[in-house]
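Peer 1: Have a look at this prediction, sequence included:
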Amino acid sequence: MFRKILVVCVGNICRSPTAELLLRNALASSAITVTSAGLSARVGESMEASARQILEDHGHCAEAFTARQLTPDIVNEADLILVMEKEHVKQVLKIASHARGKVFLLGKWQSEREIQDPYRRGKAAFIHAHALIEDAVSSWAQRLAR
């Protein structure tokens, strides 16, 4: 049973906080906690403005958020780690090689789909990333809420 889920991307200001919020909302009736961190986090920064706006446009309250750096301790605490790109799996395993069996793509159930970073690529890239994250989160939530 998964109790602690960690979502990881690079800066921890766009994709992972979006997925964290959506997955936390989808699993609100369970005892599962969801957090996020970045491989090269923009530590202390809030969510990127476009990512936050798209969440709010979809009816979600983008609560106060602060980016944090992924550490071995954070990896150890998580029961399941969801990443955005295949390269992220490798980078997480460099930090904590023993995490091998608990790191998966967020897009696992969409044919191992990767979700590219929308940072500095314009609003359309953020809208696209949000749609992919929403789809992937829905698939994970259905499986985790059982």
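Peer 2: Nice, I can see it.

Peer 1: Could you use CA atoms for every contact and neighbour count after this?
Peer 2: Fine.

Peer 1: end-to-end on stretch 26-39?
Peer 2: 25 Å (C-alpha to C-alpha, to the nearest Å).

Peer 1: And the contacts of that stretch?
Peer 2: 2-12, 16-17, 20-21, 23-24, 67-70, 88, 91-92, 137-138, 141, 144-145 (C-alpha atoms under 8 Å, 6 or more residues apart in numbering).

Peer 1: same check, this time on stretch 99-109
Peer 2: 75-76, 79-86, 89, 92-93, 112-115, 132-133, 136-137, 139-140.

Peer 1: 6 Å instead, please
Peer 2: By C-alpha atoms under 6 Å, 6 or more residues apart in numbering, the residues outside stretch 99-109 that reach it are 80, 81, 82, 83, 84, 113, 136.

Peer 1: Next one for the comparison:
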Amino acid sequence: MFKNILFVCIGNICRSPSAEVMMRAALEGRGIHVSSAGLGALVDHGIDATAQELLVERGLDGSLHRARQVSSQILSAADLVLVMERKHLKRISEVAPEASGKSFLLGKWDGDTEIPDPYRQQRPAFEHVYRLMAQGVESWKRYI
């Protein structure tokens, strides 16, 4: 049983906080803690404005998010670590080898789909990424 789910990307201001908010809403009322962190976090920055816009348009809110750097302690505390790209899995195995067995792509159940970084891109890139993350959250929900 998963009680602590962690999303990881690079800066922790676009993908992982959006996926965190989406998963938290999807699992509401189940007593599961959902959080996020970045491999190269823009520590203490809020969620990207375009990412927040897309969440709000769907009745969600990431405005309280503050980026944090992933650590071996954060990874150890998680029961499930969901990442956006294969290179994130590799980096996690370097930071905390013991977390490798519980780290997977968010797009695992969708043909191991990777979710590209929309940072500093136009809204259509964020919309594409949002759709991929929503699909990943929906796919994982049945296993949690």
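Peer 2: Sure thing, it's come through. Since we're looking at a predicted model, the values are computed, not measured.

Peer 1: overall similarity of the pair, as a TM-score.
Peer 2: Remark: TM-score between the superposed chains equals 0.98 [TM-score structural alignment, normalised by the length of structure 2]; 144 aligned residues with a C-alpha RMSD of 0.7 Å.

Peer 1: And the helices in structure 2?
Peer 2: 15-26, 49-57, 72-77, 86-95, 123-141 (DSSP state H).

Peer 1: returning to what we had before: ok, of the contacts of stretch 99-109 of structure 1, which one's closest to residue 51 of structure 1?
Peer 2: Distance ranking of those against residue 51 of structure 1, using C-alpha to C-alpha, places residue 84 first at 15.2 Å.

Peer 1: which residues touch the closest one?
Peer 2: Here residue 84 of structure 1 is in contact with 9, 105, 106, 114, 115 (C-alpha under 6 Å, 6+ apart).

Peer 1: separation between it and residue 138 of structure 1?
Peer 2: Where residue 138 of structure 1 is concerned, residue 84 of structure 1 sits at a distance of 15 Å (C-alpha to C-alpha).

Peer 1: Check residue 13 of structure 1 too.
Peer 2: 21 Å.

Peer 1: So which of these two has more stuff around it?
Peer 2: Set residue 13 of structure 1 next to residue 138 and count neighbours by other C-alpha atoms under 10 Å: residue 13 wins out with 28 against 17.

Peer 1: ok, back up a step: between the contacts of residue 84 of structure 1, identify the one with the most neighbours.
Peer 2: Of the contacts of residue 84 of structure 1, with other C-alpha under 10 Å as the count, residue 106 tops at 28 neighbours.

Peer 1: Look up the closest residue to it, ignoring the ones flanking it.
Peer 2: Take residue 106 of structure 1 and drop its neighbours on the chain: the residue closest to it by C-alpha to C-alpha, 6 or more residues apart in numbering is residue 82, 5.0 Å away.

Peer 1: Pull the contacting residues for the one you found.
Peer 2: 7, 103, 104, 105, 106.

Peer 1: Output these in TSV; the columns should cover distance to residue 125 of structure 1.
Peer 2: TSV is the format used below for the contacts of residue 82 of structure 1 (distance: C-alpha to C-alpha, whole Å):
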residue	distance to residue 125 of structure 1
7	20
103	25
104	23
105	19
106	18
